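> using only what follows, build the 3D model:
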Amino acid sequence: MATSTPPNAAPNAAPDATPPGRSPVDPAELIADPYGAYGRLREAGPVHRVTGTDGRPAWVVTRYEDVRQALGDPLLSLDKRNALPGNYSGFALPPALDANLLNMDPPDHTRIRRLVSQAFTPRRVADLREPVRRTAAELLDAVAPDGRADLIAAYAAPLPIRVICDLLGVAPGDRRDFRGWTDALVAPDPQRPSAAKEAVGAMLAYFGQLIARKRAHPEDDLLSAMIAARDDGDRLSEDELMSLTFLVLFAGYENTVQLIGNAVLALLTHPGQLAALRAEPGRTAAAVEELTRWDGPAPLAIRRFPLEDVTIGGVTVPAGETVLLSLAAANRDPARFPEPDRLDLGRSDTAHLGLGHGIHYCLGAPLARLETEIALDELLTRLPGLALDADPAELRWRASMRTRGLIALPVRF
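Have a look, this model is predicted:
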C-alpha cells in the first residue's frame, strides 16, 4: 500500500499522492513494524482509503471500537462474489479449496461452522491438555542436550502441526510438508512465482487421497466425522468437504505457530515480564491474552466487502469495495488500552481482537490458547536460562502483511 486520502475525502475520489518518504503504509514497514505503521494511520483518522501494491483501492479501519463493530457487521461480507469487478485481486484458489468459511456468509457459513465447531468445544479442547503437554515435552527433550535451537523449526511449528493432525486423524506416516505449502500461499517467494500454484496442486492431491482413505476406513476423528456428515445427510458438498479439511489443517496450526513464536520473543525481550511469569507460572493462561493483544498472529482480519454503502467511523465506504480491519492498530488503540505499547502481563483488561470477534471469530481460538499456554509453561520449565541467541533487530519476519510471524527464532539455554 502506498497512498491514502484523508478520512473525509469523497468515497469515490482517486487517492491523493502521499509525499515521497512519508508514506504511512509502506509495505516493508508493515512487515517489520505493523504497530508503528498502522498506529500512525490510527492517529491520523479512523478510516483511510489506500492504494494497494496491486494498484487497487481498499479501506483500512484502525480504531478499536470501529474494528470491533465491523468484525460483527452482517453488512460486511466475506464472500468474494460481493466484491466490485476488478476491485479485488486476492489469490484465486480452485473451488475445491475456496469453498471454506473464510469466503462464506450465513446461511452456508452457519451450517458448516456448526459442524466443525464440535471439534473445538471447551470440553474437547480440555481433553487435549495432556496430549498437547506430552507432545511439547517430547519436542523440548529432543533439543535440550544441544543448548541451542531455532525455536520456530524445532518447537513452535511442529507442536500445532502434530496436534491438528492428531485431531483430524492424519497418521504420522501420512503427514506432508504442510508448512511449506502454507508458506507458499501466505508469504509467496517472488523468486518462485509458480510455488503457490504448485502448493495448491500438492494440497488437492494430498487431501483427495486422505479423504478417500478415511471414507474407506473411518475412525474416531474429526475428518471421519465430516465425511460421515456429508455422506449420510448430504450436508456438505464435495468441494465444501475438501475446503473444510484444508481450512481446519491450515488455520488450525498457522495462527498458533505465529502466536507461540511471537509470545516467546516478547518474553525474551522483556526480561522483567519473563521473570514475573516464571515466579507465577499459574498465570500463564492470562499472560497469553496480553501476549496476543501485544503481538498477535494477524495484523489484518480477513478482507470484507460491503453489501451496500456503509458508514464506518463517520466515513462512507461504497458497496463492493475492499475493507481491511487492522487488528494490530485496534489492539494498540490508546482509547481502549492504557499505555497500549507496553507489554504488561498483569494487565486486567485484555479484551483484544487478536483472534477476531463475531460470527467469524477464530474457530480454533480455544485450542490456540491452550497450545500457547502449554508451550510457554513447558518451555520455561524445561529450558532454564532460556535467552535470545541473536540481535532482535536482525530477526527476519515472514514477508506477509496478512500474518505476523518469525521465519526463525534462535535461542540458547
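> when you work out contacts or count neighbours from here on, use the C-alpha atoms and nothing else.
Will do.
> neighbours around residue 362, how many?
Residue 362: 16 surrounding residues under other CA atoms under 10 Å.
> what sits against it?
Contacts for residue 362 (CA atoms under 8 Å, 6 or more residues apart in numbering) come out as 355, 356.
> spell out the secondary structure type for it.
coil (DSSP: H, G, I helix; E, B strand; the rest coil).
> quick check: it vs residue 196, distance?
24 Å (CA to CA, to the nearest Å).
> please provide the structure for the following sequence as well, for comparison with the first:
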Amino acid sequence: MTQATLRQIIDYSSRADPYPLYEELRRTPVFHDGDGPYAISTYHCIHSLLHDPRISSDARNLTSTAGDPLAGQEESTALPPSFLRLDPPDHDRLRRMTNRPFGPPHSPRRVHEMRGELHGIVSGLIDGIEGTERVDLVDQFSYPFPVTVICRLLGVPREDEPRFHTWAETIAASLDPDPDADPAERGSVSHNARMELGMYLAGLIEERRRKPGDDMLSQLATVQGPDGVMTTMEALSTSALLLIAGHETTVNLITNGMLTLLRNPDALQRLRDDPALSVPIVEELLRFEPPVQLLPQRTTLTDIEVAGVTIPKGASLWLMLAAGNRDPLRFEDPDRFDPDRKDIQHLGLGSGIHSCFGAPLARLEAQVALGELARRLVNPRLLEDPPPYRQNAVLRGPRHLPIACDDIRP
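Next up, the predicted model:
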C-alpha cells in the first residue's frame, strides 16, 4: 500500500463510495509510509486508542504535520479551543460544566422534553415541501432542521433565528470548500460570519447573565458548580461547538439515512409501518454510513505500540471510524445495511472521553426526522443516485439529495 491510498480516500472522486478503499486500508491495520499520518483502520485498534490516555486531541501536541493531506484544513474560530480539542484536565472540567444544563444527572430530561418541539419543527418543514415536484432534502429539510433545534436549545430569540441560519450556512460552507472558489474570498466571508456570530453570542451571554432564562445558554453563562463558572470566552467556544459540531453531524446523519432508506425500500416500508423501528435504524445508520468518517490529527503523547507497530511520540494519527465500522472481524456481513443487527457497538459517535457530547440529541433528531419522512412522504424516490457529495472527506454526506414524491400525508 502507498500513501496514495490515503489521498484517494480524501479525493473527491472517492466521496460517493469510499468503502472499497477502507477495505484495502484494513489490510494494514496501522499504515504509515514514513511521511504523513499513521492511519488506524480496524475496529478494535481504533476503539482501544479512543480510550487510551496516551492519545491527545490537542493539536498543540503535534510535532509536525508534514505529509498530512488534511493538515491546515480546520478553520480557525478566533476563539479558544472547545473541549473537543482539549485533553484532561481542561477537557474534563469544561465537559462537566457543559453537561450540567444538557444531560444527566443535573438535567436528565432536557433532550427528552424537546421531543414535542422536534416533531413540530419537522412537521413544519415537511409541510413546506408539499406541492413541490422536486425536493432537495438537504436545503429544504436536513440543513434547516438542526440549526433551528440548536437555536431553541440555546435560547436564541425566534426573531433572530434567520440571522443564525445565515451564519450557520456560511460557516458550514467553510468546512466544505469549493475547489473553484477564491480561497481568500471564502476565508474572508467565513471569518466575518464567525466574528458576527461570536459578537452576537457574546451579547446574548451578557444579556442572560443579567436576566437568565431556562435555556441552555443562560445556564452555561450563570450556573455555578464544583468547577466554577464559565468565562465568556469559554461559553462562546462551547456554544460555537454546539452549533458547528452538532449541526454538521446531524445534517449528514439525516441525509445519509434517507439516502440509505431510499436504496433499501423494504427498510423504509418497515419504518413507515412501525415508527419504533427508528431507534435501531439510526444505530445501524451510525455504523453503516457514519456522518464523521475519520478523526484526523490525534497525537501520541509517548511512544506506543499498536498491532505490532511502534508509533513515536508526537506522531499524527488518523482514526478511520468508518473503516472500523465495517471491519468483518467485528461485524458480520458488514457491508449490508441491517436494521435488525444485534450487538451494534459502532464507532459512529466516537467512544471514550471524547465520545459525541450531543449524541442523545443527534439520535433523537434523526429518529424523529426519518420516522416522519417515512410516514408522510408518499412514494418517495431518488432523482439522482449517487447524489452530489460535499467536498469534505471527514464530514461526509450529500450536498444535495434530489427526491420526488407523489403526495404528502397529513
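> which residues sit against stretch 51-67 of the second structure?
Residues contacting stretch 51-67 of the second structure (CA under 8 Å, 6+ apart): 35-37, 49, 71, 84-87, 297-302, 304, 314-316, 351-353.
> which ones among those residues are found in strands?
Among the contacts of stretch 51-67 of the second structure, the ones falling in strands (DSSP state E) are 297, 298, 299, 300, 304, 316.
> tell me the one of those nearest residue 325 of the second structure?
Comparing those against residue 325 of the second structure with CA to CA places residue 298 closest, at 18.7 Å.
> what about that closest one, neighbour count?
Neighbour count for residue 298 of the second structure, taken as other CA under 10 Å: 24.
> aligned partner of it in the first structure?
With TM-score structural alignment defining the correspondence, residue 298 of the second structure maps onto residue 304 in the first structure.
> and that match, how far from residue 103 of the first structure?
From residue 304 of the first structure across to residue 103 of the first structure, the span is 9 Å (CA to CA).
> what's the answer for residue 51 of the first structure, then?
For residue 51 of the first structure relative to residue 103 of the first structure (CA to CA), the value is 23 Å.
> the two: which is more packed in?
More neighbours surround residue 51 than the other of residue 51 of the first structure and residue 103, with 21 against 16 (other CA under 10 Å).
> go ahead and confirm that one touches residue 4.
Yes - at 6.7 Å, residue 51 of the first structure and residue 4 qualify as touching, with contact defined as CA atoms under 8 Å.
> longest helix in the second structure, by residue count?
The longest helix of the second structure (DSSP state H) is helix 232-263.
> with the first structure superposed, average distance for it?
Compared with the first structure after fitting, helix 232-263 of the second structure deviates on average by 1.0 Å (mean CA distance after the TM-score superposition for the first structure).
> what's the first helix or strand after that helix?
Next in sequence after helix 232-263 of the second structure, counting helices and strands by DSSP states H and E, comes helix 265-273.
> quick one: that next one aligns where in the first structure?
So helix 265-273 of the second structure sits over residues 271-279 in the first structure, by TM-score structural alignment.
> could you give me the buried positions within that stretch?
273, 274, 277 (16 or more other CA atoms under 10 Å).
> what do we get in the first structure for residue 202 of the second structure?
Using TM-score structural alignment, residue 202 of the second structure pairs with residue 211 in the first structure.
> which SS class is the equivalent of residue 395 of the second structure over in the first structure?
Here residue 395 of the second structure is matched to residue 403 in the first structure, going by TM-score structural alignment. At residue 403 of the first structure the chain is in coil, as set by three-state DSSP.
> not counting sequence-adjacent ones, nearest residue to the counterpart of residue 156 of the first structure in the second structure?
Here residue 156 of the first structure is matched to residue 142 in the second structure, going by TM-score structural alignment. Computed as CA to CA, 6 or more residues apart in numbering, the closest residue to residue 142 of the second structure that is not its neighbour in sequence is residue 251, at 5.1 Å.
> which residues are in contact with the one you found?
138, 142, 143, 146.
> alignment lookup: it to the first structure.
By TM-score structural alignment, residue 251 of the second structure lines up with residue 257.
> how about the strands in the stretch 51-200 of the second structure?
Using DSSP state E, counting those that start in this stretch, the strands of the stretch 51-200 of the second structure run over residues 55-56, 135-136.
> highest mean neighbour count out of these?
Among these, strand 55-56 has the highest mean neighbour count (mean count of other CA atoms under 10 Å), at a mean of 24.
> what's the matching range in the first structure for that strand?
Mapped onto the first structure using TM-score structural alignment, strand 55-56 of the second structure spans residues 76-77.
> and if you look at stretch 319-327 of the second structure?
Using TM-score structural alignment, stretch 319-327 of the second structure pairs with 325-333 in the first structure.
> can you give me the end-to-end distance of that stretch?
13 Å.
> which residues in the second structure does stretch 362-377 of the first structure align to?
Using TM-score structural alignment, stretch 362-377 of the first structure pairs with 356-371 in the second structure.
> touching stretch 1-17 of the second structure from outside, list them.
18, 21-22, 25, 32-33, 69, 386-393, 396.
> let me fix that, I meant to ask about stretch 167-181 of the second structure.
Against stretch 167-181 of the second structure from outside (CA under 8 Å, 6+ apart): 74-75, 147, 186-187, 189-190, 193-194, 196-197, 243-244, 248, 390-392.
> with adjacent residues omitted, what lies nearest to residue 103 of the second structure?
residue 110 is the one closest to residue 103 of the second structure (CA to CA, 6+ apart), at 6.4 Å.
> what does residue 191 of the second structure give?
Residue 191 of the second structure's closest residue in space is residue 77 (CA to CA, 6+ apart), at 7.7 Å.
> neighbours around residue 198 of the first structure, how many?
14.
> for the match of residue 298 of the second structure, give me its contacts.
The contact partners of residue 304 of the first structure, taken as CA under 8 Å, 6+ apart, are 76, 77, 78, 79, 322, 323, 324.
> could you work out the most separated pair of these?
The largest separation in the contacts of residue 304 of the first structure, counting by CA to CA, is between 79 and 324 at 14.1 Å.
> between these two, which one's more packed in?
residue 324 (23 against 20).
> from the contacts of stretch 51-67 of the second structure, which would you call buried?
Buried among the contacts of stretch 51-67 of the second structure (16+ other CA under 10 Å): 36-37, 49, 84-87, 297-301, 314-316, 351, 353.
> and the residue located most distally from the centre of the second structure, how far from residue 222 of the second structure?
The centre of the second structure is farthest from one residue, residue 210, which by CA atoms, centre = their mean lies 32.9 Å away. Residue 210 of the second structure sits 9 Å away from residue 222 of the second structure, going by CA to CA.
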